[in-house]
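A.B. asks: Structure, please.
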Amino acid sequence: MAHYRASESKREQFRRYLEKSGVLDTLTSVLAALCEETDKPNNALDFIKLHLGAAGPEPAEAEALRTEMADLQQKFNLLMEENKELRNRLVQYEPSPDNETAE
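C.D. replies: Here you go, the predicted structure:
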């Protein structure tokens, strides 16, 4: 009998923890949203993941984002190199601060 009360106490502590951290409210609202759906989704777990924010981008979308990021990184590197070259060329045409004070 004591074992039953100990585990019941642990369950009650865990329940309070979930309630205090907002997990119960969040789960309740997601399940309520699922209940209110007129067209129930084929996969309820995907619906829950999506509404909890656990579902990441689709693999095709993630691959497209990776490709776009690689392209943008390459463009960035080219622009940085061009900027460096233009700065070096600009230095050739600007008078140095030493020449201005000597005049």
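A.B. asks: C-alpha from now on. contacts and neighbour counts both.
C.D. replies: Noted.
A.B. asks: My read is that Ala55 contacts Leu45, right?
C.D. replies: No: using C-alpha atoms under 8 Å as the test, Ala55 is too far from Leu45 to be in contact (10.1 Å).
A.B. asks: got a list of contacts for the helix or strand containing Arg15?
C.D. replies: Using DSSP states H and E, Arg15 sits in helix 2-20. Applying C-alpha atoms under 8 Å, 6 or more residues apart in numbering, the external contacts of helix 2-20 come out as Leu24, Asp25.
A.B. asks: How much space separates Met80 from Asn88?
C.D. replies: Met80 sits 12 Å away from Asn88, going by C-alpha to C-alpha, to the nearest Å.
A.B. asks: do Arg66 as well
C.D. replies: 33 Å.
A.B. asks: ditto for Pro59
C.D. replies: Counting by C-alpha to C-alpha - Pro59 and Asn88 are separated by 43 Å.
A.B. asks: here's the other one to compare against:
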Amino acid sequence: MMRYKEEKEVKKEAFRKYLESSGVLDALTKVLVSLYEQNDKPSSALEFIQQKLGGPSVSEYEKLQAEMSNLQIRYDELLAEHQQTCKELEELKISNAMEMPLTKETIDEKAHKVVL
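C.D. replies: Got it, this is the predicted structure:
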């Protein structure tokens, strides 16, 4: 039981050092001090913290989600259109190849037309 507690304490200390070395503790401390110093406390402390840490507000996030949804729909439409166009192109290639087998005469005629 004692060993488990020691391991847990070691993990906690390692995590604390990680947060400290990566600047997380400093950033959180600054944001919390800023919140503490607010004369008029915001209605949503969580939203205040998110904004101070550089995240979007709830309304900005909702706008971004809606924009992403619209862009995904447009992407899907364009992808389907592209796939249909590629299919039509392949069909045209196949039908063109079937209609006009290339012979030496047709190749010579095309070359002659290009020269003129």
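A.B. asks: before we move on, the earlier item: in the helix holding Arg15 of structure 1, which of the residues would be classed as buried?
C.D. replies: Buried positions in helix 2-20 of structure 1, judged by neighbour count with 16 or more other C-alpha atoms under 10 Å: none.
A.B. asks: Packing partners of whichever helix or strand comes after that helix?
C.D. replies: Scanning forward in sequence from helix 2-20 of structure 1 by DSSP H and E, the next helix or strand is helix 23-36. Here helix 23-36 of structure 1 touches helix 44-52, going by 3 or more C-alpha pairs under 8 Å, 6 or more residues apart in numbering; DSSP states H and E.
A.B. asks: what sits up against the helix it packs on?
C.D. replies: So helix 44-52 of structure 1 is contacted by Thr26, Val30, Leu31, Leu34, Pro41, Ala55 (C-alpha under 8 Å, 6+ apart).
A.B. asks: Helix or strand next in line after it, which one?
C.D. replies: helix 59-93.
A.B. asks: Off-centre distance for that next one?
C.D. replies: From the chain centre to the centre of helix 59-93 of structure 1 is a distance of 23 Å (C-alpha atoms, centre = their mean, to the nearest Å).
A.B. asks: same thing with stretch 90-101 of structure 1?
C.D. replies: 47 Å.
A.B. asks: what do you get for stretch 34-50 of structure 1?
C.D. replies: With C-alpha atoms, centre = their mean, you get 23 Å for stretch 34-50 of structure 1.
A.B. asks: cool, and stretch 45-57 of structure 1?
C.D. replies: Using C-alpha atoms, centre = their mean, the offset of stretch 45-57 of structure 1 from its chain centre is 13 Å.
A.B. asks: on that earlier part again, could you check the angle the helix holding Arg15 of structure 1 makes with helix 23-36?
C.D. replies: Note on geometry: by axes from the mean of the first three to the mean of the last three C-alpha atoms, to 10 degrees, helix 2-20 of structure 1 and helix 23-36 are set 70 degrees apart in direction.
A.B. asks: Helix 2-20 of structure 1 aligns to what range in structure 2?
C.D. replies: On structure 2, the counterpart of helix 2-20 of structure 1 by TM-score structural alignment is residues 3-21.
A.B. asks: For the contacts of helix 44-52 of structure 1, work out which two are farthest apart.
C.D. replies: Spatially, the most separated pair among the contacts of helix 44-52 of structure 1 is Thr26 and Pro41, at 19.2 Å (C-alpha to C-alpha).
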